[in-house]
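Enquirer: Turn this into a structure:
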Amino acid sequence: MSNLNTTVNKTHTYDAIVIGSGISGGWAAKELCEKGLKTLVLERGRMVNHVEDYPTANLEHWEFPHRGALTDEDKQAYHVQTRSGFVNETNKHFFNNDLDAPYTETKRFDWIRGNQVGGRSLMWGKQCYRWSDLDFEANAKEGIAIDWPIRYKDIEPWYTYAEKFVGISGEKLGLSHLPDGYFLPPMEMNCLEKHVRKQIESKFKGRHMTVGRVAHLTEPQPWHLELGRAQCQYRNRCSRGCPYGAYFSSNAATLPAANLTKNLTVRPGSAVHSIIFDEKTQRATGVRIVDTETKEMIEFYAKIIFCNASTLGTTSILLNSTSTRFPNGMGNDSGELGHNLMDHHYRLGAMGAYDGFEDQYYKGRRPNGIFIPRFRNLDAATRTDKFLRGYDYQGAAGRGNWGRGVNTEGVGGAFKDALLDPGGWGMSLVGFGECLPYHENHVTLNQDKKDKWGLPTLTIDAEFKDNEMKMREQIKADAVEMLEAAGLKNVAPFDYSGGIGVGVHEMGTARMGRDPKTSVLNGNNQIHAVPNVFVTDGACMTSSSCVNPSITYMALTARAVDFAVNESKKGNI
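Expert: Sure thing, here's the model as predicted:
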């Protein structure tokens, strides 16, 4: 990464431009470069070089001045980011300073961001699950919003293509609603997790539990090793940046692969203002940016443009890309640009304690948990009339550590020595539920509130509605029922979510569809009316499923690049 080309050419002209360097942007860069296109990646944030710019990756807990806690000053600077529960002294440098990146919440929306080279691929959860036709067909079958313009067969080979390069550790289950993929050896569940799995699968027909399908190299393949990636070390310090490249990130995988072609240029400090549109050709001709250091407005030109600035970042750029042809934002003939914002349920479920297994422990700090696939509304037998769609669970079991001493009475050497012994076993299940696409959940540009570079900010107006609130109650009830059935004690439900956004799976706002009158993009992720502009980040999603979406973004991106390059060769874009 330290050898990445960051010097733009004198003409500012390239074959392709990618806006954003996160999970989908890194994939767009890799695919475009490997197909021979001179590609410019525009990144709003700072440069982050793999390994050398992970300052806390190898520090021990006691080496931090505040033992991982944020100062009062930090809490103010990261007052939105901290709502996620992910931000602390060890990784705050990868999250946005909220004072520098304001937005307006009509209703509470936790917009968790990481503007830097690599984006949120540096601190994502790494869980990877394929969609099935249960997901792609749901809107059409239920009469919700609009139909997806693709089905599983259209994306299945691209899932395999992406999984092979990324490196997904997982276990095959043979479930039609959660298709198996190209997996590296799965991580191992601990003794309590294995016990709970056995109890759930024996007592609840159609329910399954597996270890998470996660983007960690448990057995690196030659193509991983060629990029300098290595086996996961089970340190569970992923959010600090992985110096081994064991977990997938743009910095460890896609950008180095793109760089090997010598077709890549990365320009950090480039806040995109808008996409330039030519009224005569009805094509985009380039991208206009504000240099975040000099505040100079600069234009770059290309025949193909990929928007990968994150769901809301991409939508903000498109809304600001106005012209005579598009007075309300590029590609917004349908009026749907900015609408249908979705996220997943998160931070709710149940937890409990377990008496037993005192003679057993586990080795290392596994950067992964368990996964219980969706089991509601799969078919007539599992249908409920309480709500549409479904949910899954992630979670983990473990033993208490010395931290339990904070709430335990005791003093002296014997008390301290006792804390060195493992505590009791416990387990939690956290639900991830689907949010329906509602037109009224939307974002708009706020021209009266500019950021430090003079760009308009976003106003976000979104919430969970009746269907989601009823689902949340069932998520908690089912979690309690499964843990109690597995023999856990003192099982209690929890719901810590203050609003939408905290799941960090924001989707929608520039959806795919079959009809230009009701959607922004077609089945190849092209803007209907601007065929040389593609959107393959979360903005393109027509519904949200209940599984983590990143591997779907990757597959859609690789598929769209393949289409774009072929169409370009034919002279169609």
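Enquirer: hey, let's count contacts and neighbours off CA atoms from now on
Expert: Noted.
Enquirer: For stretch 371-391, buried residues please.
Expert: Judged by neighbour count (16 or more other C-alpha atoms under 10 Å), stretch 371-391 contains these buried residues: F371, I372, P373, R374, F375, R376, N377, F387, L388, R389, G390, Y391.
Enquirer: Quick check: the fifth one vs D392, distance?
Expert: Spatial separation of F375 from D392 under the definition C-alpha to C-alpha, to the nearest Å is 8 Å.
Enquirer: Same check on the fourth one?
Expert: Here R374 is placed at a distance of 4 Å from D392 (C-alpha to C-alpha).
Enquirer: Please identify every residue contacting each of these two.
Expert: By the contact definition C-alpha atoms under 8 Å, 6 or more residues apart in numbering, R374 and D392 are jointly contacted by C546.
Enquirer: here's the other one to compare against:
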Amino acid sequence: MNENLTTNSIESFDAIVIGTGISGGWAAKELCENGLKTLVLERGRMVKHIEDYPTMNMDPWDFEHRGKKNPKELERQQVQNRSGYTTRPDTKHWFVDDIKHPYSEEKRFDWMRGYHVGGRSIMWGRHSYRWSDLDFEANKKDGHGVDWPIRYNDISKWYDKVEEFIGVSGENLGLPQLPDGKLSEPMELNCVEQDLRKSMAENFDGRVLTMGRIAHKTGNAIHEGRSNCQYRNRCMRGCPFGGYFSSNSSTLPAADRTGNMTLRPNSIAYEIVYDDETGKASGVKIIDTLTKEKIFYKASIIFCCASAMASSGILLQSKSKRFPNGLGNDSGELGHNIMDHHFKVGASATVEGFDDKYYKGRRPGGIYIPRFRNLDEKSEQKEFLRGYGYQGSASRSNWQRAVSEMSYGEDLKEELTKPGPWTIGLTAFGECLPYHENKVTLNYDKLDEWGLPTLHFDVEYKENEMKMRKDMQEQAVAMLNAAGFKDVQGYDAPCHPGIGIHEMGGARMGHDPKTSILNKYNQIHTVPNVYVTDGACMTSAACQNPSLTYMALTARAANYAAKEFNKNKK
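Expert: As a prediction, the model looks like this:
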């Protein structure tokens, strides 16, 4: 690329936010509400809430071939289709074409991306759990990775702020490993899930089953522009009711209402420019994907919220005389310590009885069993460090079971009008330790259509994760058997990093600039006006879904940045 052709924008901003997903939306909202003129960059297309959700109200019969995947597309997108859902006709428009946006892998890494305004906040799973000091202190206690520079008390009030704004439904349990939150009324457990909860309380000390804490609006709290969840379970298509939290329905409109936000889609941020004279970043270089123009935007503050892997890539590309190996990379840790939760392991069963019970609606979330391993001396495991939790649900099958029937006629039709048997499944999500050798690097031999280097992944699960998986399956089987369920089957399917879509690491927080990239306020140690608050900042992975923590860290960092900016402006 010829950098001499870069246009210097005549516009200058107080802040620039790179990315519009879970973290970027929160950075935009908080900076704008604190009075900062903020440019928000999105590499993908514009998506407007409601009007740009093309499949939001479609029924199965509205899709060509009833929603069956196109074999030609599957053959073309073999890497993308490994996930099983990113090529589905009802949601494929949210996921990038991996042929157009390639990456490479030393070991299998399933990178699921969404390039559009709102990012993966449109498609996320919405489970929202706080981390505890068990998680923030883990690295220091067992010696893996580096110590977090914060503890639970540093972000508890920001968890409060985020939960109240996005709307999280669920049940407070009083568990030290899963701190209580500002929750609205939980969705209901069905009769089989209630039965399993009762059995667990009777048969297992320290194990609790609860309805998942999910970012769906319930109760009477008012959230501007949003209504309560309608139990359609079409969330990943985009919700016209705003029943669940997304940047499009919530944080970006809040930022826009201030009059301080300039949203610029179709803008690939590829370099954060370092100024040797000031010792700070001066702005961001972008490529306009429509005009192919390269533009440099100036700002006093920069928030990198492009997603863990993309932010790591941007920082690695941001080279200068001072930082030849990437912005802020004195430690050599940039791009390292990549983590993702491992799952696809657990058990399922059929349930006898409850034939007179059913449920109504399509509940958009399932049950949750919080971590119960390695909490204290009593629950300590010799075979592995850290722990895991379970997600799952119980349901009854319906007429679709006719696919496997080999009989015909009136009796079959009569039988299929009745609900089928109850089944239940538990899937565990386990923590991955932060390994330095798990890394992402720039591949200059495989450029994208903009002439930029692509990402190359070298990430794997190791011995601790494999030993943990054995227990994850065994305990799922034990809990279902103890409940008296039938045909209990454990499973442990192949699972590779990325598929959990909880990528973390690459620009971790820490006390020491010699071993980490970011400080306790998510600032780059050596470039303090650049903040990284998406998954790249994570120092360990815990076993809970991480998005709520991204949002809390972002809100905290953005308010700190705004306070410092406004103080210096006086």
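Enquirer: where exactly do the helices run in the stretch 201-350 of the first structure?
Expert: Ranges of helices within the stretch 201-350 of the first structure are 222-225, 255-260, 311-320, based on DSSP state H, counting those that start in this stretch.
Enquirer: Kindly report the same for the stretch 351-500 of the second structure.
Expert: Ranges of helices in the stretch 351-500 of the second structure, per DSSP H, counting those that start in this stretch, are 410-416, 463-482.
Enquirer: Give me the contact list for the last one.
Expert: Under the contact criterion C-alpha under 8 Å, 6+ apart, helix 463-482 of the second structure has outside partners 196, 199-200, 203, 342, 345-349, 383-385, 387-388, 426-428, 430-433, 488-492.
Enquirer: again, only this time at 6 Å
Expert: Helix 463-482 of the second structure has contacts (C-alpha atoms under 6 Å, 6 or more residues apart in numbering) with V345, G346, A347, F384, G490.
Enquirer: Kindly report the same for stretch 556-567 of the second structure.
Expert: A27, E30, L31, Y521.
Enquirer: Need those in CSV (columns: distance to A15 of the second structure and neighbour count).
Expert: Shown next, in CSV, are those (distance: C-alpha to C-alpha, whole Å; neighbours: other C-alpha atoms under 10 Å):
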residue, distance to A15 of the second structure, neighbour count
A27, 10, 36
E30, 11, 23
L31, 8, 29
Y521, 16, 23
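Enquirer: Contact partners for R374 of the first structure?
Expert: By C-alpha under 6 Å, 6+ apart, the residues touching R374 of the first structure are Y391, D392.
Enquirer: now do 7 Å
Expert: By C-alpha atoms under 7 Å, 6 or more residues apart in numbering, R374 of the first structure lies in contact with G390, Y391, D392.
Enquirer: H216 of the first structure now?
Expert: By C-alpha under 7 Å, 6+ apart, the contact list for H216 of the first structure reads G167, I168, S169, C232, A246, Y247, F248.
Enquirer: Mind doing that once more with 10 Å?
Expert: With contact set as C-alpha atoms under 10 Å, 6 or more residues apart in numbering, H216 of the first structure has these partners: 126-127, 166-170, 184, 186-187, 230-234, 245-248, 367-368.
Enquirer: try A349 of the second structure
Expert: 394, 422-426, 477, 480-481, 484-490.
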